[in-house]
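Novice: fold the following, please.
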Amino acid sequence: MGSTSAFSRRDLVKRTAALGLIAVPSMSVLTACATGGGSDDNSSADKGDQGKKSEKNPLGVKNGAPLDAFIFKGGLGDQYAKDAEADYKATYGAEVKHTGTQQVGPKLQPRFAGGNPPDVIDNSGADHLDMNKLSSQGQLLDLTPLLDAASPDDPKKKIRDILYPSAIEKGKHKDAFDVLYYAFTVYGTWYSQKLLSDKGWAYPKSFDDMIKLCEEIKKAGIAPWTYPGKYPYYVHFNIFPQIAKIGGLEKWIAIDNLEPNAWTSNDAVKQVIGHYEELAAKGYFLEGSQGLTHIQAQTSWTKGKAVFIPNGSWVENEATPTTPKDFGMAVGALFDGGSGDKMPHGTVRAEPSEPFIVAKAGKNPVGGMELLRIMLSKKHAQNFAQKVHSLTSNMQGAEGASLSPGLASAAKAVKDAGGNQNLLMIQLQEWYPKLTDEKMGGLTSQLLTGDLKAAEWIKKTQQYADETAKDSSVTKFHRSA
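Specialist: The predicted structure is shown next:
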């Protein structure tokens, strides 16, 4: 598994709340409730345990101050964090206590409640902490000093200057930047470049091109598409940004914000859902896909039973055991709908993931920020890319690194997008997973088996969105255009 956020996404439908401790998680907005109180200031960042600030120590880490790091050990492992911790230890002559676990929430909820949390936390996985509650309780350190600190590679640049803008936007709770999303995930339609080359096929630019190619593929005795029918929300990784690409970001933001008629009044929704209805009607999905898990669907794909699969860039790491060495894993840009598209060809969904937080009540929160600064260096961004096949939120972090085929393709897709304005971030799945993964997931499952028409999918999706908007028990979020 290449993305811990994907891990939580897959498991959330199966997991239910247990005594209010672990609730349904989103991709990285987290859900294990912390009950301890917190202050409203950032005083814990300056508790008399700071050292002298300098060009090489812009945050003022105290020499010899030990660091307590708590890292989610999922598909990404935790060696990349250990490597950064080794540099922290060497630089500041300090001991680092490292804990790698898949149970962040259950192990840390009592520590937050008791006022003795670790300094820095990779808050990911299925059993993770509720960052919204931690932030509202004042338990998370405002990381603005980190943003304003000099980058490790160029003291003339601040950390905020090397991050993707979406990493800063996504890391905010209201006005406080208190979450650093370290990884950077590229979503889209994945394929084998070798298979396409061997067959003389080209990756389609448009929906029309895709339909034409699917007919050729089917005649060749291969299924054009597969998907994990057990987790149909994987298809939303493609559907949602495709709607934004064709209809424009402003109209997608209305969907993110649960505005009335946001689905039914958007012509792009009709076009995109109609396209998937056509794929199903013409039998372009691998038979039995509706019963496959993510691993089974990926295995069918890597074995050449299907040409295309919707996924995120973690798929390369996750599918390694079954991927032929010459497979040439690649990801393509979103498809053009027509001349009326609001966003250009090359637009791709690429956004931050893997959330790191610093506890305000930790014994060395300044050290926690410094570890994150070290991780954002080119050295450690490249180390991350090579170890786990993932980009980081450092925009130039992977430059010069030897990248695997899938990651090189993902990096190229980001570059070919032509600027950050064409890198889409989708918040709906992040904010309202019960809506997108359970309710809409059921509709998408029926759509792809041909049991539901596009018009009915759109009508019911709007109904579910309206119900979510009116449900006072659901925390609401707002995104500015």
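
Novice: going by C-alpha atoms from here, please, whenever you check contacts or count neighbours.
Specialist: OK.

Novice: mind listing what residue 336 touches?
Specialist: Counting by C-alpha atoms under 8 Å, 6 or more residues apart in numbering, residue 336 makes contact with 205, 206, 207, 245, 246, 345.

Novice: in which helix or strand would I find the fourth one?
Specialist: Taking DSSP states H and E as the definition, one finds residue 245 inside helix 236-247.

Novice: from memory residue 429 sits against residue 436, does it?
Specialist: Yes: assessed by C-alpha atoms under 8 Å, residue 429 is found in contact with residue 436 at 5.7 Å.

Novice: could you also give me the structure for this second sequence? I'd like to compare it with the first:
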Amino acid sequence: MGGPSEVSRRTLLTRAAALGALAVPGAALLDACATGGGSGNASSDKGTVTKDNPLGVKVDAPLDVVIFKGGFGDKYATDAEAAFKQKYPKATIKHTGTQTITQQLAPRFVGGNPPDLIDNSGAQQLDMNSLISKGQLTDLTPLLDAPSFDDPTKKVRDTLLPGSVEQGQYGGKEVYAMNYAQNVFGVWYSQAQLDKYQIKYPQTWADMITACETLKGKGIAGWTYAGKYPYYVHFAMYGMIAKIGGLDVMKSIDNLEPNAWKNPAVKTAVDAFAELAAKGYILQGSEGLTHIESQTAWNQGKAAFIPNGSWVENESKPTTPAGFNMAVGGPPSASAADKLPYGSTWSASGEPFIVPKQGKNALGGQELLRIMLSKAQSQNFAKLVSSLTCVAGAADGIQLPPGLTSANALLKAAGQGVSNPRLPDWYPDLEKKSLGQNTGLLMHKELSTADWITRAQAAADAVASNSAIKKFKHSS
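Specialist: Just a heads-up that it's a prediction; the model follows:
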């Protein structure tokens, strides 16, 4: 994501890495902008639909693009824009790279002049729930049903990895986001560091504790995390919850079902992270670190493990030493009773791109996405930022860096055991503020597991009972 979409992406997850304050100054503006709803695309400009222009883009219409310039940077986007410009030389393109999405764009929504395409990621991403419930976004179904850029006999949707289309749905058939990056979440580490101390990546939590104790004896912390954005811990915790209790546990949490957080699998997973804190296995001062600072400490060998997403390889590149040999492992097994085998983890498409209904060139925004979903642009993305896109097989035949190679291997090993929590992008405030802040207290030994669960359930219940918040449900 670049974060969860940072998670959420990356809000996750959004998936998707995030920068900026958790309290978003523009949130009120976003609500204000959404009150008008959307009765259709503001632009009346439409070109002629042809074989080479299946969406009917007006060839000389200006294009306004805003990209979250986080863990993935924005060169991949400017490269795609250059390809757009080559195809439509009469069009002018305004490009903005920023880490303050809501601060910059909420006023533009209020004024009725949003951009044509937005990479809505990072800690200050626009609230998808609010935008969708107020009718501010374009349904991308026509884009998905259009001929793909590389092969006109295939629809765009038929070139994507399984689950990519569903990731952009919010309780209905409409697709409001195209999640571009395929993120793999888990426990990241340096294979070179583990080799140095003759430690194998721990496949059980008991082995994790043993490894942390060994490292502690060497003056090295077992873990660090982004204390300023403690929801990063969830990149490992949520996968562990699903591994212990099965995929339906996380689905019930996403669905805001009563007592979902009181499932025994949640307690086991939260207990595990509380144990790291209780036994002094967390790098001192982690609670005050940003994601960049925690990644730097990890790169410097001060801590062995860090919960993160696959954007971390690119984002931490400036401080990653030669021979670090970055790798990722799935959440360790709690016991033989875990519902999913070792290797199961959280993976989802992230980095959500959205097309505002009131953009002056919404068709152009969709066409740029169609170009981005080509094999050439997908491979360019993989080479530039060490991450896959949602395009199936796009990176086949190209050399991948160690972290991405490891992420691909983990995803392959996970098989059907891939979880995809939707709570981070369905209810970002619940994820980042309520749950994230409580996880920060847990990791700093200021909150017990029992109190964490009580607070999590209370926060989820508050969202479930709030009629002003649109609700989403898993279809199965």
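
Novice: got a TM-score for the two of them?
Specialist: The TM-score (TM-score structural alignment, normalised by the length of structure 2) is 0.87; 465 aligned residues with a C-alpha RMSD of 2.9 Å.

Novice: re the thing from before, what does the helix holding residue 245 of structure 1 contact?
Specialist: So helix 236-247 of structure 1 is contacted by 187-189, 251-252, 266-269, 272-273, 310-312, 334-337, 340-344, 347-349, 424-426 (C-alpha under 8 Å, 6+ apart).

Novice: quick check on these: which are buried?
Specialist: Neighbour-count burial (16 or more other C-alpha atoms under 10 Å) applied to these gives 187-189, 251-252, 266, 268-269, 272-273, 310-312, 334-337, 341-344, 347-349, 424-426.

Novice: the helices in the stretch 301-450 of structure 1, which residues?
Specialist: 315-318, 365-375, 378-388, 405-416, 428-431, 433, 440-448 (DSSP state H, counting those that start in this stretch).

Novice: and those helices, which is most packed in?
Specialist: Compared across those, helix 365-375 shows the largest average neighbour count, a mean of 25 (mean count of other C-alpha atoms under 10 Å).

Novice: can you list contacts of stretch 415-424 of structure 2?
Specialist: Residues contacting stretch 415-424 of structure 2 (C-alpha under 8 Å, 6+ apart): 4-5, 7-9, 11-14, 238-239, 242-243, 247, 250-251, 253-254, 340-341, 343-348, 411, 430-432.

Novice: how about stretch 121-136 of structure 1?
Specialist: 4-5, 7-9, 11-12, 22, 25, 28-34, 69-72, 74, 102-106, 108-109, 140, 173, 178, 354-359.

Novice: and stretch 377-389 of structure 2, by the same measure?
Specialist: 72-73, 75-76, 79-80, 180-183, 310-311, 313-314, 349, 371-372, 391, 394-395, 398, 400-401, 403-404.

Novice: ok, now stretch 82-89 of structure 1?
Specialist: So stretch 82-89 of structure 1 is contacted by 94, 95, 96, 98, 370, 371, 374, 375, 380 (C-alpha under 8 Å, 6+ apart).

Novice: hmm, 10 Å instead?
Specialist: By C-alpha atoms under 10 Å, 6 or more residues apart in numbering, the surrounding residues in contact with stretch 82-89 of structure 1 are 63-69, 71, 79, 90-91, 93-100, 367-368, 370-377, 379-380, 383-384.

Novice: what do residue 429 and residue 436 of structure 1 both touch?
Specialist: 233, 236.

Novice: got the contact list for the equivalent of residue 266 of structure 2 over in structure 1?
Specialist: Pairing criterion TM-score structural alignment: the partner of residue 266 of structure 2 within structure 1 is identified as residue 269. By C-alpha under 10 Å, 6+ apart, the contact list for residue 269 of structure 1 reads 239-240, 242-244, 246-247, 252, 262-263, 275, 454-455, 458.

Novice: quick check, central residue of structure 1?
Specialist: For structure 1, the residue nearest the mean C-alpha position is residue 353 (3.8 Å; C-alpha atoms, centre = their mean).

Novice: translate residue 88 of structure 1 into the numbering of structure 2.
Specialist: By TM-score structural alignment, residue 88 of structure 1 lines up with residue 84.

Novice: okay, and its match sits in which element?
Specialist: Going by DSSP H and E, residue 84 of structure 2 is part of helix 75-87.

Novice: so how far is that helix from its chain's centroid?
Specialist: Chain-centre distance of helix 75-87 of structure 2: 23 Å, with C-alpha atoms, centre = their mean, to the nearest Å.

Novice: and what of stretch 101-121 of structure 1?
Specialist: The chain centroid and the centroid of stretch 101-121 of structure 1 are separated by 22 Å under C-alpha atoms, centre = their mean.

Novice: quick one: residue 71 of structure 1 is in a strand?
Specialist: Yes: checked against DSSP: H, G, I helix; E, B strand; the rest coil, residue 71 of structure 1 lies within a strand.

Novice: what's the counterpart of it in structure 2?
Specialist: By TM-score structural alignment, residue 71 of structure 1 lines up with residue 66.

Novice: so stretch 191-204 of structure 2 corresponds to what in structure 1?
Specialist: Going by TM-score structural alignment: stretch 191-204 of structure 2 matches residues 193-206.

Novice: in structure 1, which spans are strands?
Specialist: Assigned by DSSP state E, the strands in structure 1 fall at 67-72, 96-101, 120-122, 172-173, 176-177, 180-192, 223-225, 306-312, 329-332, 348-358, 391-392, 423-424.

Novice: residue 431 of structure 2 maps to what in structure 1?
Specialist: So, by TM-score structural alignment, residue 431 of structure 2 is matched to residue 436.

Novice: wait, isn't that match in contact with residue 460?
Specialist: No: counting by C-alpha atoms under 10 Å, residue 436 of structure 1 does not reach residue 460; the two are 12.0 Å apart.
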